[in-house]
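sequence plus predicted model, see below.
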Amino acid sequence: MAGDYVIGVDSSTTAAKAVVWNPAGLAVSSARSTFELSRPRPGWGEQNAEDWWAATAAAVRRAVQTVDASRVGALCVTHQRETFVCLDAAGNPLRPALLWLDGRAVREVEEHGTAEVHRITGKPPNPTPAWYKLLWLARHEPETVARTGKVVDVQGFLVHRLTGEWATSWASADPLGLVDMTTCDYDDGLLAAAGLRREQLGELRPPGTVLGRVADDVARELGLPRGLPVVAGVGDGQAAQLGTGVTASGRAYLNLGTGVVSGTYSETYSYGAQYRTLFAAVPGAYALETFIGGGTYNLSWFVEKFSGLDSRALGLELTPEQILETAAAQLPPGADGLLLLPYWAGALTPYWDHHARGVLVGLTGSHGKSHVYRALLEGIAYEQRLLTDGAEAVLQEPVSTLVALGGGSRSRVWCQILADVMRRRVDVVREAESTCLGAGMLAAAAVGVHDSVPAAAEAMSATAGSYEPDAERCAAYDRLYAVYRDIYPAMRALFPRLAEASRSEASRSEASRSEASRSEASR
């Protein structure tokens, strides 16, 4: 049947993935192409925007090679949200793109991160939104700003390469921190502060509408049908929410990835320190999102730095994580009195404290590797309970179910811990590429494969298992959680003191090394 397939493209931080979906949300074909991430200085993150297009083109071309391309009815892009690139008048990058994870704009946050900016954008002051990095560019690279013809998000860049149109969705642009969340339009005051004019930005359209059609030469290059509609997508977090079927209150998605991102659905706009607010994939609705900077990253860190496990030498067809998880599963809730604060990458929601760091509380000589590993799993679960409870206060109804995706969702032990700590059922998605699936749902709704975005979500999403909270373990975790939630407030004042002491010591060490080098050179 012509036009019943759709393509979802996910241009993430490390790769472009293209998946061809059928109307039931099953992958017919897929391909992936990687690209590099540059860290020119500590805390910085940049990319060559041309790599986004090269990787996307390669992934799409390979994905459609094994299907009947005439059945492809639309394409939709999801992407790494706050990332942006400055282009010249011809649409060529003037400098490397600044990524969502780039933290260089600390001073700009301190100077410009006001309560009014939070109200307008729904984003608590922190270096992630592009607006603060645009202010950084105005201060440190005024020549770049002066030559800028367009500032675009990742979708805006790819849509232009596909169609020639300068357009994006308001749900793709709003993570940049330039959009008024009550009007779905750019805020003139924020634009003026960054030295930008409206014509330098892509036109904003509702998610799920057609932005343009693939140009003939691009269609020939990628093996796509001539005039294929390109549909307005959303950021990867909102796409994950849609791809997991969360289109109403009462459920939240939980992405157990490198960081842990969770989103609840709201039909009304609100803002608060407990969450950041974004436009949902369903026009007129909002996603209230929480974020823990350390998720599977924390687990990988422990395995790499401290586990000392070589499963190959043991002759086991298991990863070190699986071995540690098996050992941790033998321990009782609370890891025999060990609690962990998972702030390896600082604290985001609800504290927004970049000085915060990880903490182990309760160590004794009886604790071993399995105790620390279980404390890692439980610490992230405690933190997610804190965040979900905070966001839940403004929702139309409580969150009763979490829909888990990402690498961590494959851990039975962790999913059960999450259910017990959070006192909520945890469902696990059928489709691993749920973010790409969310883009496919928008494409399917736009061209009539399904009647609406919610209808597409209902038809194309599914779960593959669930975990119910256990009453006895829940009671034990309630007692432990009451202690956990007091750890950060008790230590809050110590974190900046530690940071200052560390900076002072680092400065003295650097001065000593410089003096030693000068002495050596003079001999």
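Looks like it came in fine.

when you work out contacts or count neighbours from here on, use the C-alpha atoms and nothing else.
Fine.

find the helix or strand that Lys133 is a member of.
Secondary-structure assignment from DSSP states H and E places Lys133 in helix 130-140.

what's next to that helix, contact-wise?
Helix 130-140 is contacted from outside by 82-84, 98, 100, 104-105, 108-109, 112, 127, 144-145, 175-178, 190, 193-195, using Cα atoms under 8 Å, 6 or more residues apart in numbering.

dropping in the other structure now:
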Amino acid sequence: MSYIIGIDVGTSSLKGILVTKQGNVVATRQQEYGLETPQPGFSEQHPAVWTDALVSVLKQLLTDVPEAAQKTEGISFSGQMHSLVLLNDEGEILRNAILWNDVRTTPQCEEITRTLGDELIDITKNKALEGFTLPKLLWVKDNEPDIWQDVARFLLPKDYVGFFLTGNQQMEYSDAAGTLLLNTGEKEWSQKILQAFDIPEKICPPLVESSDCIGYIKTGLATDIGFDTPVAVYSGGADNACAALAAGITSSGLALASIGTSGVFLSYEDDPKGSYGGHLHYFNHADKDRYYSMGVTLAAGHSLSWFKQTFASTKSYDELLGNISSVPIGSDNLLFTPYIAGERTPYTDSHIRGSFVGISVGHTLDHFARAVIEGITFSLKDSQELMKQYAGKTFDAIVSVGGGAKNQDWLQIQADVFNTKIVTLASEQGPALGAAMIAAVGANWFDSMTDCSREFVAYDKEYLPDDNHVSAYDTCYRHYRKVYPATKNIFN
């Protein structure tokens, strides 16, 4: 039996899975870690928390399956996007990593937009947002000149973990696309952007493909972890690209609806010149020479957890949602907009806040619970509508993962709101499985990600749209779309 390992370097934890050639996950381990928030709006981590967690998780996996010490052929990574790691000439960490959810860089985003205008979208396919890496680089340059003068290289989290294991520094395209420094179509660092902001090209790491071998786990470290034979390390992919692989999004016709703390609606793309004018994210895929488009709801599952904690803290989620099927479509004219932390798609508005609209004396907790579920789903439909508007996209099926895939009523609501068949995964392992797929292709277990997907990804239940429900939800969605323009000036 041979194995590969997939690692997901997340924001709050690191997850590792041990996988066979048949795609069977035989062991799973996870270790949590915290964030540092030295000031409001700041979000940081020291990269040592990732590497400490990695060593611990790998040791636990080898304890769970002892023969993996001799029969692990490769390891690869998924990682949180955008988060900035700065190294000096000796490869030493210069400061805490500035994370994707850090919002200190609004002035730098304004500077980028003012300097480059539409060229930014032409080159990178994306707007300048606080989460991206370039604004973080400029913030350090503007505010920490002593650190900036010592910067020899910047990396992203999973690339730093790869450097820790192998001693080699590089970045693959799906993560590089989230830096705002990559020419996504040409697959090279943009000289135009680097020169515009006086950033030395030498601090940008060499670019590689996701399934390229970047080296082997260093001998002493491998021995300490417990490996008895050399283990190849493959570059990996951005977390959303890996989540797409894990859901089988390797060809047209499928989309992904992921509802975690935030929400993602994601579609496969194959046009290097494609773009949605910045209305959606457009990134290189972990599948070589392919791309994906993506819209983001900032507070998807977060809206539901906030609602539960605030109004039904003693109930479980099953209890909270247990009666929503008895509530009519549209929650008896009660609408919820999930903008409790601002919104990304389609408005890019950090000032907007959520609303319940249409509250009446007849509404119960069940009405409010269903309204929250419907509002989250409407917000994701905004991204689906942009894909239809700008690219004429329709889908044969949408793969639902995360919290939205854990409740049958919510799955049916998704089918009706999206007017598309919804499918769930037989085993949901998330981005760690995508990382394992990258290692499997890198190790030549499969010729392509599509071939690997056929073996590793299995679907379970299907939910078909009900024509009567679709019609009713079309009306509800039109009303939902009126709430943002009616309330934005209040919050701004």
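That came through fine. Computed from a predicted model, the values in this text were never measured in an experiment.

hmm, who's touching the next helix-or-strand element following the helix holding Lys133 of structure 1?
Next along the chain after helix 130-140 of structure 1, taking DSSP H and E as the criterion, comes helix 142-147. Contacts to helix 142-147 of structure 1, defined as Cα under 8 Å, 6+ apart, come from residues 86, 88, 94-95, 137-138, 195.

packing partners of the helix or strand following helix 142-147 of structure 1?
Once the chain leaves helix 142-147 of structure 1, the next helix or strand it forms, by DSSP H and E, is strand 150-153. Taking 3 or more Cα pairs under 8 Å, 6 or more residues apart in numbering; DSSP states H and E as contact, the helices and strands that strand 150-153 of structure 1 lies on are strand 84-87.

the aligned partner of Phe157 of structure 1 in structure 2 sits in which helix or strand?
Under the alignment (TM-score structural alignment), Phe157 of structure 1 pairs with Tyr160 of structure 2. Tyr160 of structure 2 belongs to helix 157-166 when elements are defined using DSSP H and E.

quick check: buried residues in that helix?
By neighbour count with 16 or more other Cα atoms under 10 Å, helix 157-166 of structure 2 contains the buried residues 157-166.

how far apart are that helix and its match in structure 1?
Overlaying structure 1 shows helix 157-166 of structure 2 at a mean distance of 1.0 Å from the equivalent residues (mean Cα distance after the TM-score superposition for structure 1).

which residues are in contact with that helix?
9, 47, 50-51, 77-81, 83-85, 168-171, 214-218, 221, 233, 235-237.

pull out the buried residues from the residues you listed.
Among those, those buried by neighbour count (16+ other Cα under 10 Å) are 9, 47, 50-51, 77-81, 83-85, 169-171, 214-218, 233, 235-237.

restricted to strands, list those residues.
In this view, those that belong to strands under DSSP state E are 9, 77-79, 85, 171, 214-216, 233, 237.

would you state the helices of the stretch 1-150 of structure 1 in chain order?
Using DSSP state H, counting those that start in this stretch, the helices of the stretch 1-150 of structure 1 run over 49-65, 106-112, 115-121, 130-140, 142-147.

again but with the stretch 201-350 of structure 2, I slipped
Applying DSSP H, counting those that start in this stretch to the stretch 201-350 of structure 2 gives helices spanning 219-225, 239-246, 301-311, 317-320.

for the second one, packing partners?
To tie it back to what came earlier, the one meant is helix 239-246 of structure 2. Applying 3+ Cα pairs under 8 Å, 6+ apart, one finds that helix 239-246 of structure 2 contacts strand 72-79, helix 431-442, helix 449-456.

follow-up on the earlier one: right, so of the helices of the stretch 1-150 of structure 1, which gets closest to Cys474 of structure 1?
Judged by Cα to Cα, the one of the helices of the stretch 1-150 of structure 1 that comes nearest to Cys474 of structure 1 is helix 115-121, at 35.5 Å.

what helices or strands is the closest one leaning on?
strand 179-180.

please identify which of the buried residues of helix 157-166 of structure 2 is nearest to Phe395 of structure 2.
Closest approach to Phe395 of structure 2 among the buried residues of helix 157-166 of structure 2 (Cα to Cα): Lys158, at 31.4 Å.

before we move on, back to that, need the buried ones from the contacts of helix 130-140 of structure 1 selected in ChimeraX.
Buried subset of those, written as a ChimeraX selection, criterion 16+ other Cα under 10 Å:
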select :82,83,84,98,100,104,105,108,109,127,144,145,175,176,177,178,190,194
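
grab the most central residue of structure 2 for me.
Nearest to the mean C-alpha position of structure 2, counting by Cα atoms, centre = their mean, stands Asn240 at 3.5 Å.

what residue of structure 1 matches up with it?
Residue pairing (TM-score structural alignment): Asn240 of structure 2 is matched to Gly237 of structure 1.

please apply the same query to Gly322 of structure 2.
Counting by TM-score structural alignment, the partner of Gly322 of structure 2 is Thr326.
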